[in-house]
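K.L.:
using only what follows, build the 3D model:
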Amino acid sequence: MQPLRWKWLKTLLMILGAGVVIVGLFFVAANLWVLTRTQGRIEHRVAQCTKQPVGIVFGTSHWTRAGGRNPYFEARMRGAADLISQRQVSHLLLSGDNRTQFYNEPITMWRDLRGRDVAEADMTLDYAGFSTFDTLARAREVFGVERAMLVTQPWHLPRALYIADALGLDATGCAVSPDHASESWRLEAREWIARVSMLGDIYLWGRQPYFLGPREPLRIVPPDQLLPPAVPADRGESTSD
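P.N.:
Modelled structure (predicted):
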């Protein structure tokens, strides 16, 4: 009887081991599929990012759990301000979580960008960007965005671009990296899991955005029709007649 039990145990362990290997291979393959489908549309320098009418900036917390300024938030705001000043985009859609009155990512982004001299008219706030999927679905269905530049960290962009493709949004990625980020490996590891989950959202259970609401199309002036920034007068010369 004892040898029979051992035989069944060995068989069970072999089946479990094979299952782990299959799941692992699927996990890696799914991530490689997403990466290979999107990497060609990601630029890592703002000046090289393909011009688009709209820059979609994904919300994140202003502060870290330790109480310091979030370097990922800082990188996104710095990149968004540079894109506007360099005429890489003509409008910014600031999309983030505002699920409670005590946490408002879009307003925080708006205030930060106003402090960087981004004009109020160049920004629209989306208060229902509860996730990457919701942000992109609302950009397409609520704000009428058809072409956009996605502004976020390089490890986030492949998933965001893949979702954009699935939703019919013509998008490119502009990667913004923080100067210092001690825990980036944790976020990158979590992103590998999020990519697999995202494929399930798209192909298996047909995920829908949490909230859409009425259509509010953006009024966008194409970047190639924007006037060049005015050259300030030389302070060393008199401008009087």
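K.L.:
drop to CA atoms for contacts and neighbour counts, all remaining ones
P.N.:
Noted.
K.L.:
select the longest helix from the chain.
P.N.:
helix 2-38 (DSSP state H).
K.L.:
next SSE after that one?
P.N.:
Using DSSP states H and E, the helix or strand that follows helix 2-38 in sequence is strand 42-43.
K.L.:
what's that following strand packed up against?
P.N.:
Applying 3 or more Cα pairs under 8 Å, 6 or more residues apart in numbering; DSSP states H and E, one finds that strand 42-43 contacts strand 170-175.
K.L.:
need the contact partners of the strand it packs on.
P.N.:
With contacts defined as Cα atoms under 8 Å, 6 or more residues apart in numbering, strand 170-175 is touched by 41-46, 49-50, 146-154, 157, 161, 164-165.
K.L.:
report the buried members of those residues.
P.N.:
Among the contacts of strand 170-175, those classed as buried by 16 or more other Cα atoms under 10 Å are 41-43, 46, 49-50, 147-154, 157, 161, 164.
K.L.:
now the other sequence, so there's something to compare against:
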Amino acid sequence: MSSSTSPTSPSTARAAAAWAPRVVVGAVVVALLLVGGTAIRVWQLGRVDERQPVDMIVVLGAAQYDGRPSPVFRARLQHALELYEEGVAPRIITVGGAAAGDAFTEAQAGEQWLVENGVPGQALLPVDEGRDTYESFEAVAAVADQRGWSSAVLVSDPWHSLRSRTMADDVGLDATTSPTKRGPVVQTRETQLRYIVRETGALIYYHLTHGSSDFSDPGLG
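P.N.:
Now for the predicted structure:
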């Protein structure tokens, strides 16, 4: 006695065909909610200054040219200097490595600028390890653990605040944010929108892969 597989009944095929568009629409809606919700959070935290007394001010690096911070980096350093002068923390940590062929790391360029603007050398610590933001935070966390520091206020551009704080929390730092409100990144609404979109994608990528998707923007310098 032989057996055979019954073909899919017409009613089953019709039901599957009816549900397929709903599944696609549902997936699109979920994706839009995820992207939209993340973008709103990026925008919201970028508008908040969480400064409070902490162990260290951590300045995230940006482009530098032969030891001279770019306008984007200089805006971050200026803001960190103001926090230091207000007594938010007794020390500033500068972070960031070097691109191929550079004589200075971002951390060194930041340290040099702060010294030139009145911060004593003993209040500065350059951490130039790590190939991206996440690895830089890992290096900062290791140094902080060795020295008994735990709390930090992070200084970067507004739209980088949420991703930075997320990474800092993941490596064990008790982090808040105080973004700079000056510099090329916040000059126009078009630039702000572009960076919100890019940071939204970068944060979603980080949550999905736990990898950093850092990028530079030579148009801003």
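K.L.:
check the gap between residue 116 of structure 2 and residue 56 of structure 2 for me.
P.N.:
20 Å (Cα to Cα, to the nearest Å).
K.L.:
neighbour-wise, which of the two wins?
P.N.:
residue 56 (24 against 11; other Cα atoms under 10 Å).
K.L.:
just to check, the more buried one is in contact with residue 87?
P.N.:
No - assessed by Cα atoms under 8 Å, residue 56 of structure 2 is found out of contact with residue 87, at 10.4 Å.
K.L.:
what is in contact with these two at once?
P.N.:
Joint contacts of residue 56 of structure 2 and residue 87 (Cα under 8 Å, 6+ apart) do not exist.
K.L.:
how many other residues sit next to the residue nearest to residue 68 of structure 2 when sequence neighbours are not counted?
P.N.:
Counting by Cα to Cα, 6 or more residues apart in numbering, residue 68 of structure 2 lies nearest to residue 109, which is 6.1 Å off, once chain neighbours are set aside. Here the number of neighbours of residue 109 of structure 2 (other Cα under 10 Å) works out to 29.
K.L.:
quick check: which element contains the counterpart of residue 109 of structure 2 in structure 1?
P.N.:
Aligning on TM-score structural alignment places residue 109 of structure 2 opposite residue 108 in structure 1. Using DSSP H and E, residue 108 of structure 1 sits in helix 105-114.
K.L.:
same check on residue 140 of structure 1?
P.N.:
Assigned by DSSP H and E, residue 140 of structure 1 falls in helix 132-141.
K.L.:
which part of structure 2 lines up with that helix?
P.N.:
The alignment places helix 132-141 of structure 1 over residues 133-142 of structure 2 (TM-score structural alignment).
K.L.:
check the fit of that stretch onto structure 1 and give the mean distance.
P.N.:
Mean deviation of stretch 133-142 of structure 2 relative to structure 1 after superposition (mean Cα distance after the TM-score superposition for structure 1): 1.8 Å.
K.L.:
give me the contact list for that stretch.
P.N.:
Against stretch 133-142 of structure 2 from outside (Cα under 8 Å, 6+ apart): 60, 95-96, 127-130, 150, 164, 167-168, 171-173, 211-212, 214.
K.L.:
go again with 6 Å.
P.N.:
129-130, 171 (Cα atoms under 6 Å, 6 or more residues apart in numbering).
K.L.:
what's the closest of those residues to residue 18 of structure 2?
P.N.:
Checking these against residue 18 of structure 2 by Cα to Cα gives residue 171 as the nearest, at 46.8 Å.
K.L.:
counterpart of that closest one in structure 1?
P.N.:
Residue pairing (TM-score structural alignment): residue 171 of structure 2 is matched to residue 167 of structure 1.
K.L.:
any figure for the gap between the residue nearest to that match when sequence neighbours are not counted and residue 154 of structure 1?
P.N.:
The shortest distance from residue 167 of structure 1 to any non-neighbouring residue, by Cα to Cα, 6+ apart, is to residue 137 (6.7 Å). Here residue 137 of structure 1 is placed at a distance of 20 Å from residue 154 of structure 1 (Cα to Cα).
K.L.:
what of residue 133 of structure 1?
P.N.:
In terms of Cα to Cα, residue 133 of structure 1 sits 17 Å off from residue 154 of structure 1.
K.L.:
now do residue 196 of structure 1
P.N.:
For residue 196 of structure 1 relative to residue 154 of structure 1 (Cα to Cα), the value is 17 Å.
K.L.:
and the contacts of stretch 133-142 of structure 2, which of them are in helices?
P.N.:
Short answer: the contacts of stretch 133-142 of structure 2 have none in helices (DSSP H).
K.L.:
highest neighbour count among these?
P.N.:
residue 129 (19 neighbours).
K.L.:
so who does it touch?
P.N.:
Contacts of residue 129 of structure 2 by Cα under 6 Å, 6+ apart are residue 136.
K.L.:
before we move on, the earlier item: touching whatever helix or strand comes next after the helix holding residue 140 of structure 1 from outside, list them.
P.N.:
Using DSSP H and E, the helix or strand that follows helix 132-141 of structure 1 in sequence is strand 147-152. Residues from elsewhere that reach strand 147-152 of structure 1, judged by Cα under 6 Å, 6+ apart: 52, 54-57, 76, 170-176.
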